[in-house]
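In: What follows is a predicted structure for the sequence shown.
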Amino acid sequence: MHLADHPARHRLSTALSNLAVTFRGMTAHPDENNCECHWGSAEELSLLKTPDVELEPDLLRRTWQATDWTDHAAVLRRILPQFAPVLVAGRADPLFGLEEAGYSFARGRWQEWPDHGAGSVREFLHAWWEDSLTDPDAVVPAHQVFVMCAEASGSVGPWLAEWEKQTGYLSDQRLAEAAAEWEYELLGDSLPWSVGWYEHDKEEMRADLVAWLLGHAAVRLRESGASAELQHRIRLLGLADEDRWTDPHWPGHRY
């Protein structure tokens, strides 16, 4: 099969096209405003109230990162046809991590939109997540896409469930990469990314992620030949307090 025929890539392409159609013609609220000193000019604001005009990259970034829109949902719908492809291409340029883009989705409360709009966003997130796990040419690392999707939806559950279904070599490799990225913070009893939306329960997210890593992921890491060191670090997540940091395989992390 040619890479161009990769099913996850085709699904993602279709989802992006559907977003463009679904949110074509959207604009920010006519009375929307923002600070010229901290966000941008009146001329730039007027572009958000004009449908289907492409924003230059810095303006797009400032728009999705802003936290003080009166109607963030309308702003998000306005930029989604451009914002989603930028995310997939790895050009979103967050200041810290891709979870920031997830906050923008969460602030827009997209899950409360009418079915057609919410369904288009949901399909985009799931298609991008599947592509990150199975497409060898996926641009954004899977663990970053995971964080984005978790923050956009407020839960790790749907994305872990999809990971369980994707059991090929590449998905296993992505799992080892993610575990290596996350183990330091998790062994310090912290979530490996910042939760920026007040309605999200970071402790619940961390507990669900740890339980999954100790269960399903631990078996896959072992069966796929992940390093013994990484397997031990995941195993240590099941120990608490002194039992964890006095274990012979404690990696010496300092917090």
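Out: That came through, no problem.
In: C-alpha from now on. contacts and neighbour counts both.
Out: OK.
In: what about the spatially closest residue to Gln65 that is not a sequence neighbour, neighbour count?
Out: Distance criterion CA to CA, 6 or more residues apart in numbering; nearest residue to Gln65, sequence neighbours excluded, is Ser104 at 6.6 Å. By other CA atoms under 10 Å, the residues close to Ser104 number 25.
In: another one to put next to it:
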Amino acid sequence: MSGKPVPGRAGDRGQDSDAELDLDLRHRTWSTSDWKDHGAVLRRILPQLATALVSGHVQPLFGMREVGYSFSRGLWQQWPTHQSAAVWEFLHAWWAHTLSQPAPVVPVHEVLALCTEASATLGPWLHTWEALDHRVADQHLAAAAARWEYDLLGDRLPWDSMDDAEARCAELASWLARHAPARLRGQDVPEELLHRIRLTGLNGPARWEDPHRPDCRY
């Protein structure tokens, strides 16, 4: 997936395409939004960026969704087939690995936001999660649900999305309400959380008039 460096920009110090970038330069490279050819820049750093992501050495200011934005700006799904397939393989492998780790270096909810923004789709990542029928994946589901429920009950996606935030919020809420309760009843989760998850699948009066509706302002 490596490509030639893009000349004529600050920070391009004449490195060949295999030269290792330091953390600061790598961050400035993927996070800059005004490259003339962002795809070429992303290909240049992607092997190093992928390694840094998996090892937890990438720490964006506002969350891993920012890295997903960078992938999206690079239009990687329009790259030659073997290159775009390699990106898909990396994202899917990292996501599945994260779900299988009791204490992943990057939290599950952060990796999901990155993968969703990078690919402009939420469904495949939720399908992978749903297919992993083991306790660790369920523990991550409980933690994510506890983190998401306030936003979802306010009809907000739990991260800032580049587009389709409303549709993704509805998709995530529906999936959580449909899929999570059966798996979480075997976990040590508060009954209150299970009610809030159920409520994310309801709309209008059915949600707001429910006796278990949280007494919160959204």
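Out: That came through, no problem. Remember, predicted model here, so these are calculated numbers, not experimental data.
In: Show me what Arg213 of structure 2 aligns to in structure 1.
Out: Aligning on TM-score structural alignment places Arg213 of structure 2 opposite Trp250 in structure 1.
In: got the contact list for its match?
Out: Under the criterion of CA atoms under 8 Å, 6 or more residues apart in numbering, the neighbours of Trp250 of structure 1 are Arg233, Leu236, Arg244.
In: hmm, 7 Å instead?
Out: Counting by CA atoms under 7 Å, 6 or more residues apart in numbering, Trp250 of structure 1 makes contact with Arg244.
In: Please list the residues outside stretch 155-172 of structure 2 that contact it.
Out: By CA under 7 Å, 6+ apart, stretch 155-172 of structure 2 touches Ala113, Glu117, Leu122, Trp148, Asp151, Leu152.
In: Out of those residues, flag the one nearest to Leu75 of structure 2.
Out: Glu117 (11.7 Å; CA to CA).
In: excluding its backbone neighbours, what's nearest the closest one?
Out: Gly68 (4.7 Å).
In: what do we get in structure 1 for Ala144 of structure 2?
Out: Counting by TM-score structural alignment, the partner of Ala144 of structure 2 is Ala178.
In: Spell out, range by range, the helices that occur in the stretch 51-200 of structure 1.
Out: Ranges of helices in the stretch 51-200 of structure 1, per DSSP state H, counting those that start in this stretch, are 57-65, 72-88, 99-107, 115-134, 142-153, 157-165, 169-187.
In: got CSV for the ones you listed, with distance to Ser46 of structure 1 too?
Out: Formatted as CSV, the helices of the stretch 51-200 of structure 1 follow (distance: least, CA to CA, whole Å):
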stretch, distance to Ser46 of structure 1
helix 57-65, 12
helix 72-88, 12
helix 99-107, 20
helix 115-134, 24
helix 142-153, 27
helix 157-165, 37
helix 169-187, 41
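In: which residues touch the aligned partner of Leu42 of structure 2 in structure 1?
Out: Matched by TM-score structural alignment, Leu42 of structure 2 corresponds to Leu76 in structure 1. Applying CA under 7 Å, 6+ apart, we find Leu76 of structure 1 in contact with Gly108.
In: What's the separation between Leu76 of structure 1 and Glu99 of structure 1?
Out: Taking CA to CA, to the nearest Å as the measure, Leu76 of structure 1 falls 16 Å from Glu99 of structure 1.
In: what does Met26 of structure 1 give?
Out: Counting by CA to CA, the gap from Met26 of structure 1 to Glu99 of structure 1 is 25 Å.
In: which one of these two has more residues nearby?
Out: Counted by other CA under 10 Å, Met26 of structure 1 and Glu99 do not tie: Glu99 has more neighbours, with 23 against 20.
In: pretty sure that one contacts Ala150?
Out: No. Using CA atoms under 7 Å, Glu99 of structure 1 is not in contact with Ala150, being 8.1 Å away.
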